[in-house]
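Participant: okay, sequence plus prediction incoming.
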Amino acid sequence: MPELPFKTVPETVGARPGASASPVVGDGKSQAPRVAVASLVGTTIEYYDFTVYGTASALVLGPAFFPSGNATLSSLAAFLTFAAAFLSRPLGVVLFGTIGDRLGRRRALVISLLLMGVATVGVGLLPTYGTAGLLAPVLLVTLRLLQGVSMGGEWGGAVLLAAEHAPPGRRALYASIPQAGPSLGFLLSTAVILPILNTVGMDGFTDWAWRIPFLLSTVLVVVGLWVRTTVSESPVFTTAALRTAQAPRSASRFPLGTLLKLHPGRLLLGTGVAIGGSAVYYLTIVYSLSYGPQELGIPRNTMLTAASIGAAAGIAITLPVARLSDRIGRRPLMLAGAVGCVVWAVPMYASLSSRDGLVITGAYTVGLMLLALMFSPVAAFLPELFPARLRYTGASAAFILANTLGGGFAPLVATWLNSHWESPLVLGFYTGGLCLLSLLCLLALPETRDHEFAD
């Protein structure tokens, strides 16, 4: 698509006098496909980086950075660093939500991707415990916290940039395109890790080759930054900036504070809506990659293959589900997905007891397709709960809190549960309970498909 001419708009909210505003394309709708793809590329790279760490924590980071005579303790320590990034995500929400709601969606996304790239490549360059002693895990946790800050601003900005450029009646469709980024990032990380494992073996991977996926992030981040800097700012944000320029007192200097004051109920319920799906996602593509091989003797390649096929199936239905939600509404499909996840959670994780690759793959495929029913429309549903001037902060805060509570601590909680009850059934009951909570929160919220997005 040829580049459209830029036009200058008044200074964005919170910009210094005399500072240049972000260029904005005159016709946002004609830019919609390009912006959606750019959002997808950036989100995929961010989640590639994030998932590489999760996979590495399941396979190798425990012994390398937290050596112990007890494999369970090493895994707990590695998963604790995985959870640490979720603790720093709220800081990312505050930082990038403020930038995104005051200075622009695109600017926040460029900074978040750059931060993620620096942190991920840094992990690949770290010395291990055997070389640097206690300094190694300290540096690992520090870089992991920076990854979390970056992720705190990624999801909300990516879906907003796509949704706010979308043509009428296709908001969920365009917002769901970057929503496929987490699963694509996982598939990309698996496509890198599996060949390395098959080439050098587990010993070689544990010794040195685990660094390769982290270092490859350099190339991906450069591509992502180029893509993101070539797209236009959100037309909805531009309109909000014009209004704020005409009435400066209406601007919120601290969007999170305003959000908590004006919309605490929607923030709480929006968090609940996404909490069950977050648990399904992280237990399936992170925790089970460690649990299956270590506790049940399932080959690592079998677990990676099952999770990858399930993720691919979820991606395949993401856009059709989102398009359907533009026609019939968000809630019917999300309710169906939530009910399905409640019912299927126990059978899905019970399949691990079979130790059969085909059975596990089938169970994971059904589970991740049900997750897509919940999470395809949520990319439009959560932003539609909040007004334009608080939307970046509101959508990000709800999704990131859900990811932190339902996903970030899921591997840690699951490890503890399985240390007391040695059965994969406990994973199903734990996940099913969180999906039930999501169902109840969704029932308490209204349909948002016809919400005026420019407000």
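Facilitator: That came in fine, so what should we check first?
Participant: all contacts plus neighbour counts: C-alpha atoms, from now on.
Facilitator: Fine.
Participant: what packs against the host helix or strand of residue 399?
Facilitator: Assessed by DSSP states H and E, residue 399 sits inside helix 391-402. Helix 391-402 is packed against helix 71-102, helix 135-163, helix 255-262, helix 264-282, helix 357-384, with contacts defined by 3 or more CA pairs under 8 Å, 6 or more residues apart in numbering; DSSP states H and E.
Participant: what about versus this one:
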Amino acid sequence: MSPPSGGDGVTGQVVDAFADETDDERRRRLRTVVAASLLGTTIEWYDFFLYATAASLVFNTLFFPDTSTFVGTMLSFATFAVGFVVRPIGGVVFGHIGDRIGRKRTLAVTMVLMGVATALMGVLPTAAQVGVLAPILLLCLRILQGFALGGEWAGAVLLAVEHSPKRRRGLFGSIPQVGLALGLALGTGVFALLQVIFDDEQFLAYGWRIAFLVSIVLVAIGFVVRLKVDETPAFQEVDALAQKSSAPLREVVVPPNTRNTVLGLLARWGEGSAFNTWGVFAIAYATTQLDLARVPVLAAVTVAALVMAVLLPVSGLLSDRHGPRRVYLAGMIAYTVAVYPVFVLFGTASLLWFTVGLVVVFGVVHALFYGAQGTLFASLYPTPVRYTGLSVVYQFSGIYASGLTPLILTALIGAGHGTPWIAAGYLVATGLISVVATKLIRPADLHL
């Protein structure tokens, strides 16, 4: 068993690594933490979701060309899903490393791996050039992306939360989530811009590659910033008191942590399906089912993601006032109620109403529960196993909650002969599961 973490469970009372710092030094440290967490997650998610956008618009044509549009899209989304399947492996590996050697160094490694995989995608030969080798290489790089991202989210959340002032943990916990929204906005925005600059032929020939090659510059900047941040006080305490867990994965799945792990996995289902519906699947749905133009659709997703980025810190502040569990629960209920009305708006095949629906459900509602998620899940585990615990909850749930969502929705719409109502029912079901699971997380379970 892990020894109980000191004090409130994040910053202990036995060891205070920053007890002697001045107010100016404290503010400088927290600014560096914010920059490292925000910039790092923005770059990592830009890389990861750039693939998602390309899967909807490019890869189905260039890497699976000898298929129908429907089959090509399904195959493209299948390779997208593979990244989520391998993420738990990365989560377990990097979670163990993060709990054993620290958050800072682990995050530096994940960033480099992600950047290399994304940049190599930008120089991949297509199926027209090398045949079946093209999708195989694409799949291998997607696996590397998923492995790297498996250790990213938990580490970025802990970097922020474990450095945060006690009364601002909700706000700091929302910072990595802002990075996700900005990463998605940057990815879709760059793709939209490139399609404005280049005509369709030029874009498919080489224009799309620019978005992937830009990752090299972004990763270099993020890597330097992350090297400047201090290790978290919570991990320094565990290290100083020799309280590291020898088998963090085992401790995450056995009592007393079993209950929180199961509830965390279920509570994440609605969030994961929601993000990949509105941030990924909606692009393919709007361009193939609604016949909306690609650039305006990408612009709509970008706007919704930017609205989310602005509102996520508001969710963090609400979490500091009302508790992250209550905020997450309220947001998940609102999402579950909003699913069918949003698809009704989509059904008008109007770009205006598509944008309005997306901004409401993705920009506003998603921000409410997503901003509270990091702090809520960080509260489920004591410090010695927290990196592994967060990784297990977030990455294992990512298989069914996130990665398979575009594939499932595409299949359900096909089963519904082009209508979205069966697919919408699936999303409502995932939301209800998350509502119940979140409700069952007792306040006494929270260590924050």
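Facilitator: Cool, the structure landed. Just so it is clear, the model here is predicted, and its values are computed rather than measured.
Participant: re earlier: out of the helices and strands packed on helix 391-402 of the first structure, which gets nearest to residue 25 of the first structure?
Facilitator: Across those, residue 25 of the first structure has its closest neighbour in helix 135-163 (12.8 Å, CA to CA).
Participant: residues in the second structure aligned with that closest one?
Facilitator: Aligned by TM-score structural alignment, helix 135-163 of the first structure falls on residues 133-161 of the second structure.
Participant: in that stretch, what counts as buried?
Facilitator: 134-135, 137-161 (16 or more other CA atoms under 10 Å).
Participant: what's the local residue count around the residue mapped onto residue 228 of the first structure from the second structure?
Facilitator: Aligned by TM-score structural alignment, residue 228 of the first structure pairs with residue 226 of the second structure. Close neighbours of residue 226 of the second structure, defined as other CA atoms under 10 Å, add up to 21.
Participant: contacting residues around the residue lying closest to residue 107 of the first structure once chain neighbours are set aside?
Facilitator: Once flanking residues are discounted, residue 107 of the first structure sits nearest to residue 100: 7.1 Å by CA to CA, 6 or more residues apart in numbering. Contacts for residue 100 of the first structure were tallied using CA atoms under 8 Å, 6 or more residues apart in numbering; they are 106, 107, 108, 157, 392, 393.
Participant: the second structure: which residue goes with residue 100 of the first structure?
Facilitator: By TM-score structural alignment, residue 100 of the first structure lines up with residue 98.
Participant: and the aligned partner of residue 241 of the second structure in the first structure, what element?
Facilitator: Residue correspondence, TM-score structural alignment: residue 241 of the second structure in this structure matches residue 243 in the first structure. Following DSSP H and E, one finds residue 243 of the first structure within helix 235-246.
Participant: off-centre distance for that helix?
Facilitator: Its chain's C-alpha centre and that of helix 235-246 of the first structure lie 28 Å apart, by CA atoms, centre = their mean, to the nearest Å.
Participant: then stretch 34-49 of the first structure?
Facilitator: The answer for stretch 34-49 of the first structure is 11 Å, by CA atoms, centre = their mean.
Participant: counterpart of residue 382 of the second structure over in the first structure?
Facilitator: So, by TM-score structural alignment, residue 382 of the second structure is matched to residue 387.
Participant: quick one: neighbours of that match, just the number.
Facilitator: When neighbours are counted by other CA under 10 Å, residue 387 of the first structure registers 17.
Participant: how near is it to residue 439 of the first structure?
Facilitator: Distance, residue 387 of the first structure to residue 439 of the first structure, using CA to CA, to the nearest Å: 24 Å.
Participant: equivalent analysis for residue 115 of the first structure, please.
Facilitator: 35 Å.
Participant: more neighbours, the two?
Facilitator: Set side by side, residue 115 of the first structure and residue 439 show more neighbours around residue 439, with 25 against 20, by other CA under 10 Å.
Participant: would you mind finding the match for that one in the second structure?
Facilitator: By TM-score structural alignment, residue 439 of the first structure lines up with residue 435.
Participant: what sits against its match?
Facilitator: 267, 329, 332, 333.
Participant: among the residues you listed, which recur in the first structure?
Facilitator: Using both residues aligned by TM-score structural alignment, their matches' CA atoms under 8 Å, the first structure keeps these contacts from the contacts of residue 435 of the second structure: 267, 329, 332, 333.
Participant: of the residues you listed, select the buried ones using a ChimeraX command.
Facilitator: Entered in ChimeraX, the line below selects the buried ones among those, by 16+ other CA under 10 Å:
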select :267,329,332,333
